[in-house]
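Novice: Below: sequence and its predicted model.
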Amino acid sequence: MNLDDYYQLGSIVKPHGLRGLMVAFLDVDDLDAYRKVKSVLLALPTAPDKLVPYAVERIQPQTEDRVLLKLKGIDTIEAAEPLRNAILYRALAELPELDEDQFYFHDVIGFTVVDEQLGELGVVEAFYEMTQQDLMAMRYKGVEVLIPVVDELVSHADEDEKKLYVTLPDGLLDVYLTPASRERDEPDEFEKP
């Protein structure tokens, strides 16, 4: 199985009780959309590049990002313990449908970033999921620029044109183009005497 065909749903935190239940963290916006999931794939800490399929018996939300997870065939604490810290995956094709103006991060990698005032700026290279907010990385004039992924700045994506439309605040690009930031991204050049 190729990991590029799957998305990371979350991870198993620890066993819960004696009958094979596990506490799992799910990195999703809406836990209810995942209550009826029938299967997951696990990448075990001992074999992170190998995905093992498991049928899901039950997902029971506990907090906004934690669930009790019961996998078929995992019926004891001894069977659950080796799954501690396993990463949960699902097929990209099984992602829930989004509203028209929404997009998944992986869908817009490689899209051209277009600002309403400045026009085309660069290409989306990556996303960084941070505790406070997510950041989109693009290369602009040879420098990596990070743009907060918030509705006020990122308006929509056009799949047909492969463009992501933004409204950047005045001065955001200038922060990255100061001499100090350019020196970090540019290789050292040596002057001849």
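Specialist: That came through fine.
Novice: contacts, neighbours, all on C-alpha from now
Specialist: Noted.
Novice: Buried residues in the lengthiest strand in the chain, which are they?
Specialist: As assigned by DSSP state E, the longest strand anywhere in the chain is strand 47-61. Across strand 47-61, burial judged by 16 or more other CA atoms under 10 Å covers L51, Y54, V56, R58, I59, Q60, P61.
Novice: Use this one as the comparison:
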Amino acid sequence: MIRTIQDLLNERVAIGKIVNTHGLKGEVKFFPYTNSEEIVKNLSSVVLYNSEKKAFYNLTVESVRRMNKLFLIRFKSIDTIEAAERIKGCEVFIKYEELPKLSEDEYYFYEILDCDVFYESGENVGKVVDIIETGSNDVLVVRKKKKETLIPMTKDCIVEIDKGAKKIIAKEMEWI
């Protein structure tokens, strides 16, 4: 049973946020953090967390449908706009095991964030604090103290990713 935010983060991953209500019968608008429609469409049992109220809600998903860039979700025990209003702003968490398996060269952002990054020489570049999606490839935002380094996630720049050890080895690029 989840009692603290640490329990939640150890067992589950955030996949999106409830941003508003929709209609009068308890449906909510859901903004996904993932670009995988499969993850959202297959939701069944979720934990919602409201960081302002420090409240957890264990809910069962009744239906999911797409609405432009958002999804509309109906939960079994939420059937009025007032009930839906109470979960507005909550992040939605699923178990890590419920994420689709990836090939070896693919990753989820949570696996890369907070990784230590080193150049091949052994120099510590810093920690991954953000990932920018550019369309052609992702770019790591690596921070050490107040210095930020941007490293493209390409085969030319990344030598090795050890997700288990939270460590990335990158080539030191000489920019012209």
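Specialist: Ah, there it is. Computed from a predicted model, the values in this text were never measured in an experiment.
Novice: for the longest strand of the first structure, the distance to its chain's centre please.
Specialist: Counting by CA atoms, centre = their mean, to the nearest Å, strand 47-61 of the first structure is centred 18 Å from the centre of its parent chain.
Novice: same deal with stretch 6-25 of the second structure?
Specialist: Per CA atoms, centre = their mean, the centroid offset for stretch 6-25 of the second structure relative to its chain is 11 Å.
Novice: What is the end-to-end distance of that stretch?
Specialist: By CA to CA, to the nearest Å, the extent of stretch 6-25 of the second structure from end to end equals 33 Å.
Novice: Dump the buried residues of strand 47-61 of the first structure to TSV, plus distance to L31 of the first structure.
Specialist: Shown next, in TSV, are the buried residues of strand 47-61 of the first structure (distance: CA to CA, whole Å):
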residue	distance to L31 of the first structure
L51	23
Y54	19
V56	15
R58	13
I59	9
Q60	9
P61	7
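Novice: which residue ranges form the helices in the first structure?
Specialist: Secondary structure of the first structure (DSSP state H): helices located at 77-80, 172-176, 179-185.
Novice: most neighbours per residue, which of those?
Specialist: helix 77-80 (a mean of 17; mean count of other CA atoms under 10 Å).
Novice: Kindly name the residues of the second structure that line up with it.
Specialist: Under TM-score structural alignment, the match for helix 77-80 of the first structure in the second structure covers residues 81-84.
Novice: mean shift between the matching stretch and the first structure?
Specialist: In the superposition with the first structure, the aligned residues lie an average of 1.2 Å away from stretch 81-84 of the second structure, counting by mean CA distance after the TM-score superposition for the first structure.
Novice: What lies in contact with that stretch?
Specialist: Stretch 81-84 of the second structure has contacts (CA atoms under 8 Å, 6 or more residues apart in numbering) with T21, H22, G23, L24, K25, G26, E27, V28, I78.
Novice: Just give me the match in the first structure for E106 of the second structure.
Specialist: So, by TM-score structural alignment, E106 of the second structure is matched to Q102.
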